[in-house]
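Student: Predicted model and sequence follow; I will ask about them next.
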Amino acid sequence: MMEDREKRHKTQSKGHMGGGPAMGRPVEKAKDFKGTMKRLITYLRPGRVSLIVVFIFAILSTTFSIVSPKIMGKATTKLFEGIMGKRSLEKLLPQLDTLTKLSKNPETATPDVANSISAVNKKISQIMSLNGGRIDFDYIARIVLILIGLYAISAIFAYVQQYVMAGVAQKTVFNMRKDVDEKLSRLPLKYFDSHTHGEILSRVTNDIDTVSSTLQQSLTQLITSVVTIIGIIVMMLTISPILTLVTIVTLPLSIFVTTNIAKRSQKYFADQQNALGRLNGHVEEMYTGHKIVKAFGHEQISIGEFDDINEELYNVGWKAQFISGIIMPLMNFINNIGYVLVCVVGGIFVTKGRINLGDIQAFIQYSRQFGQPIVQTANIVNILQSTVAAAERVFEVLDEVEEIQDGDATQVIDSPKGEVRFKNVNFGYEKEALLIQDMNVEVKPGQTIAIVGPTGAGKTTIVNLLMRFYEIDQGKITIDGIDIRDLKRGDLRNIFGMVLQDTWLFNGTIRDNIGYGRLGATEDEIILASKAAHADHFIRTLSEGYDTILNEEASNISQGQKQLLTIARAILLDPSVLILDEATSSVDTRTEIYIQKAMTKLMQGRTSFVIAHRLSTIRDADIILVMDKGSIIEKGNHEELLEKGGFYADLYNSQFKGARLEESAM
């Protein structure tokens, strides 16, 4: 039990522990990545035009964003040139005045002075022709306006891209959910018997949500990241191939450090998930069995087990988080080394006039941005792996073998009488092991048939075969002479009404739960059904009466009251054939009397199949079928079977003696 819970919780707990980058986490991989990816793409195919728009707009948005730093660098260069020109004029003009005075004095008017005046005038002319010795704010303003325009266009493209992608993603997931929902309605009961509810729910909710979030976010992020990497490299090359080489030199070091740390953290993350699964399993087990734990005084043992698992989770958890958490600091350290190298080499180039200051500023921005899309792309690749694995689990549901289709079933029973026959029926849940062999039973309309026997004898299997939840291997089952395989499943099941041991009530009013038996039932019909089921009295004692809201597990009413509501629902349906499966096995004696009265009322004039362990409740049955190991070993009414002194007599007497022993003990 504990191991099953651990396995379930290992799956459920993935991705729920906060901490380091996703790169350090264990990645769930698909069994057939290519095949599943192709199949996922088929779901995207109806929106291929929108996807093309998304791709184009993502490229344009990223391109406009990438170009901006270089254009901003032009403004920086112009500002720098204006400031330097102004400062140069402030130095050159006094120098020119001094030289002019010297040239006018015969004593100091030498050729060197004339040459110096010529050189200064030349520099002044260059400055005046360049920017007039002032900052060109008009040019800078134009650059700023261009940048605002670029960023605005980039934002608009990004908005449209996200808007269109949201529509594509949601439409894709809508179709996927629709297919899964329709598939679940076509799956045989065998599938639900062999898979836990939690597993099925996880596939149709969590896994589809994973696909949805990836399509919505990660797909566009992947496009943006790839375009950003390519665009940044191109822009850096246009500025300086040498500086680009300096930046890329640090890339192998980043990859080496990241992959090595990721490998180390993988082990700890795996251990963390295992410990978390066991911790969740322990907590759930102790919570659901809280009364038993307290009754046997095992609180301290439970706390001790929790502390041990919690300590293990702490030890592996902090290691996993710490090791994966140092990835970003190390990445920043390596990026800073590249940043320093770019600044030093770039500074040298500026002083030598090989590159403009604004270009260096733009290059530094590009180099700072260079590492981010690389890490982002690696993370998205991991996310895609998990997404394809999630999609694969969804497709596994869609690939399950469906119920045999109704096909040419055209027979309809307009007024069912309730005559049921089993003719040479063979059936096994597994092909190799037959559970029911050569069963022959004839039930006349209005008869009550009780089915008794030990656990696993095949009692509930008969119900499953009658309702065509499972298909028989050989033989034939007929209702009013018509093979049930010649009837549509919906028409067949409308003939039956069921009251099971496990009551099923949904979150809603008592009125809605009873009315579930027949759509469109009036208030008076619901009340009459409740009175017939002996449920009306307790319903009216509730504060809201028939408007009382039952919670999800209907725990705000008792077990017996739940059963009475399910009987009222069956009475409202007014079925031709009634199936009662252990309907009184989990209620007290007083409530059992009410339920027996309600069931007697319900069974009047109807063919009824009653499965019971308490043999005292089926003494009045017309036929009692005694089953063992899938075969009917005895058949007859109560008196006939007691006279035989066989299996039924032993079973009945053992229950009777047990009851007598209980009475004498009291």
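Tutor: Looks like it came in fine.
Student: okay, CA-based contacts and neighbour counts for the rest of this
Tutor: Noted.
Student: I figured T250 hits G338, correct?
Tutor: Yes - between T250 and G338 there is a contact at 6.2 Å, judged by Cα atoms under 8 Å.
Student: list residues touching both of the two?
Tutor: Counting by Cα atoms under 8 Å, 6 or more residues apart in numbering, T250 and G338 have no shared contacts at all.
Student: In stretch 192-204, which residues are buried?
Tutor: By neighbour count on 16 or more other Cα atoms under 10 Å, the buried set for stretch 192-204 is 200, 202-204.
Student: Return the subset of these lying in helices.
Tutor: Residues of the buried residues of stretch 192-204 located in helices (DSSP state H): I200.
Student: Relative to S194, which of the buried residues of stretch 192-204 is nearest.
Tutor: I200 (10.4 Å; Cα to Cα).
Student: State the distance from the closest one to Q385.
Tutor: 21 Å (Cα to Cα, to the nearest Å).
Student: which of the buried residues of stretch 192-204 lies closest to G277?
Tutor: Distance ranking of these against G277, using Cα to Cα, places S202 first at 15.6 Å.
Student: Please give me every residue in contact with that closest one.
Tutor: Going by Cα under 8 Å, 6+ apart, S202 touches no other residue.
Student: State the distance from Y151 to N379.
Tutor: Relative to N379, Y151 is positioned 26 Å away (Cα to Cα).
Student: let me fix that: G149
Tutor: Counting by Cα to Cα, the gap from G149 to N379 is 32 Å.
Student: neighbour-wise, which of these two wins?
Tutor: Using other Cα atoms under 10 Å, the more surrounded residue of G149 and N379 is N379, with 19 against 14.
Student: Work out which residue lies at the spatial centre of this structure.
Tutor: N206 (0.9 Å; Cα atoms, centre = their mean).
Student: and the comparison structure, right after this:
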Amino acid sequence: MKTHTFKRLLGYLKGHRLRLFFVLLFASVSTIFTVMAPFVIGKVTTTLFDSIRDGVFYWETILWLLAALVCLYLISQFFSFLQGFHMAKVTANVMREIRSDIDGKMHRLKLNYYDTHTHGDILSVITNDVDTINNTVSQNLTSIVTQVITAIGILLMMLAISPKLTIIPIIMVPLSLLSAAGVMKSSGRHYEKQQQLLGQLNGYIEEMYNGQQVVQTFSYQDRAKRRFSALNDELKHSSYKAETTAGAVSPITTLVNDMGYVVCAVIGCLSAIGGRITVGNVQAMLEYTRRFAEPFSSLAGMAGSFGAAKAAGDRIFALLDAEEELPDAEHGIIPKDRSGSVAFQNVQFGYTPDRLLMNGVNLTVKPGQKVAIVGPTGAGKTTLINLLMRFYEINGGAIMVDGVNIQD
């Protein structure tokens, strides 16, 4: 993904710094209490083993530990709810701002933008692409924060229990990330193509739907079906490649992390037998090792979602960055003598800059004259009138009305 696309998307969050601060705060508190739970469970296990060894059941200690465990989970879920509540507010406001920006841009776009882009493709940007961004922000943005804090919290707990055993999952993490990096890059390309094809398909459907009379009049049904099938099949293959490639990330990272879990289990058990670590701490380390891999597997599994968001963001910002209609002159000139003369002076025009349809057109219509513009379809009759009405900006020359340039 182009990094500037991510930066621009994150720019929409700047106006919600305070609420995002609370999201981060609540996510941090929720995660901290969740991370502490395996350590308490390990203490319960150690106390049970001590009870068996000593022949005395330590009811009071176990009950206090279980009560603490329940409190940890309750507090964690409470702050998790607050985090989700505030994040939903942020997401809704960000999506409203993006839609408002697109709506405002639509009224400022040059008319030739609508000639070079199908209506269905434009609608796909406004609906499908915006919804894709919405899903990514609402579902994954909070998850990123939670997973990062979880990884840091678990790392600190593992270091507190056994620095030596902590080395194992730390080694496995970069191996896991490296194995997923190439797959994520490939899936991003497939998702970009998928969004482009989706826009093309929507544009074709809209064109065929609105032109159904013409399609039937000229018996174009069979060719229309073949064209639709070709686009539909191409979209199917692109979507299949994108989802399959992205889906391979999580199994790869999980396999690497599971290998680390097995190594940690073997070394932990041997250390417990040798009396260098308690059974409860081994249990806690194994749980932390498994959980330590989860944030990285989860982040890697988001590759598909971020790949789709990348393509959607690129298309949205391509629309927002499109060339706008030139504004009217701040102090427009009103002709003193409104006689009705019109003159095209060496006018050059093309719907795209690299392909001129008119080059060096000169035409003068004197006041009171009636001029008929005739020619075959595509000769430029309507275009000539559209230029006079300034629906499009010319590439060169000037159009004068009563001696005043229409751009003035």
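Tutor: On my side now, so go ahead. A quick note: this is a predicted structure, and the numbers were derived from the prediction, not measured.
Student: Is it possible to get CSV of the buried residues of stretch 192-204 of structure 1 that adds distance to Y43 of structure 1?
Tutor: Formatted as CSV, the buried residues of stretch 192-204 of structure 1 follow (distance: Cα to Cα, whole Å):
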residue, distance to Y43 of structure 1
I200, 21
S202, 20
R203, 17
V204, 16
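Student: Tell me the one of the buried residues of stretch 192-204 of structure 1 nearest Q563 of structure 1?
Tutor: Nearest to Q563 of structure 1 among the buried residues of stretch 192-204 of structure 1, with distances taken as Cα to Cα, is I200, at 27.1 Å.
Student: which ones are touching the alignment partner in structure 2 of that closest one?
Tutor: Using TM-score structural alignment, the equivalent of I200 of structure 1 in structure 2 is I122. Contact partners of I122 of structure 2, counting by Cα under 8 Å, 6+ apart, are 199, 203.
Student: Over to F26 of structure 2?
Tutor: By Cα under 8 Å, 6+ apart, F26 of structure 2 lies in contact with 79-80, 82-83.
Student: Look up how far V394 of structure 1 lies from V401 of structure 1.
Tutor: 14 Å.
Student: Mind checking which of the two has more residues around it?
Tutor: Regarding V401 of structure 1 and V394, a neighbour count based on other Cα under 10 Å identifies V394 as having more, with 24 against 12.
Student: With adjacent residues omitted, what lies nearest to that one?
Tutor: R203 (5.7 Å; Cα to Cα, 6 or more residues apart in numbering).
Student: Now do the contacts for the one you found.
Tutor: 390, 393-394, 397.
Student: And I66 of structure 1, by the same measure?
Tutor: 228, 231-232, 235.
Student: measure it to Y339 of structure 1 for me?
Tutor: Using Cα to Cα, one gets 18 Å for the distance from I66 of structure 1 to Y339 of structure 1.
Student: where along structure 1 do the strands fall?
Tutor: Along structure 1, counting by DSSP state E, strands occupy 420-427, 436-443, 448-452, 474-479, 482-483, 496-500, 508-509, 549-550, 577-581, 607-611, 623-628, 631-636.
Student: for these, which one sits closest to D179 of structure 1?
Tutor: For the strands of structure 1, proximity to D179 of structure 1 was assessed by Cα to Cα; strand 508-509 is nearest, at 27.2 Å.
Student: tell me, the closest one lands on which residues of structure 2?
Tutor: Against structure 2, strand 508-509 of structure 1 falls on no residues (TM-score structural alignment).
Student: Off-centre distance for that strand?
Tutor: 28 Å (Cα atoms, centre = their mean, to the nearest Å).
Student: helices or strands next to that strand in the packing?
Tutor: strand 549-550 (3 or more Cα pairs under 8 Å, 6 or more residues apart in numbering; DSSP states H and E).
Student: What span of structure 2 is the strand it packs on aligned with?
Tutor: Going by TM-score structural alignment: strand 549-550 of structure 1 matches no residues.
Student: which helices and strands sit right next to that strand?
Tutor: If you count contacts as 3+ Cα pairs under 8 Å, 6+ apart, strand 549-550 of structure 1 packs onto strand 508-509.
Student: Stretch 137-154 of structure 2 maps to which residues in structure 1?
Tutor: With TM-score structural alignment as the criterion, stretch 137-154 of structure 2 aligns to 215-232.
Student: If you count neighbours, what's buried in that stretch?
Tutor: 215-216, 218-229, 231-232.
Student: Please tell me which residues of structure 1 stretch 82-97 of structure 2 aligns onto.
Tutor: So stretch 82-97 of structure 2 sits over residues 160-175 in structure 1, by TM-score structural alignment.
Student: after superposition, how close is that stretch to structure 2?
Tutor: By mean Cα distance after the TM-score superposition for structure 1, the fitted stretch 160-175 of structure 1 averages 1.9 Å away from its aligned residues in structure 2.
Student: which outside residues touch that stretch?
Tutor: 43-44, 47, 50-51, 53-55, 57-58, 208, 211-212, 215-216, 220.
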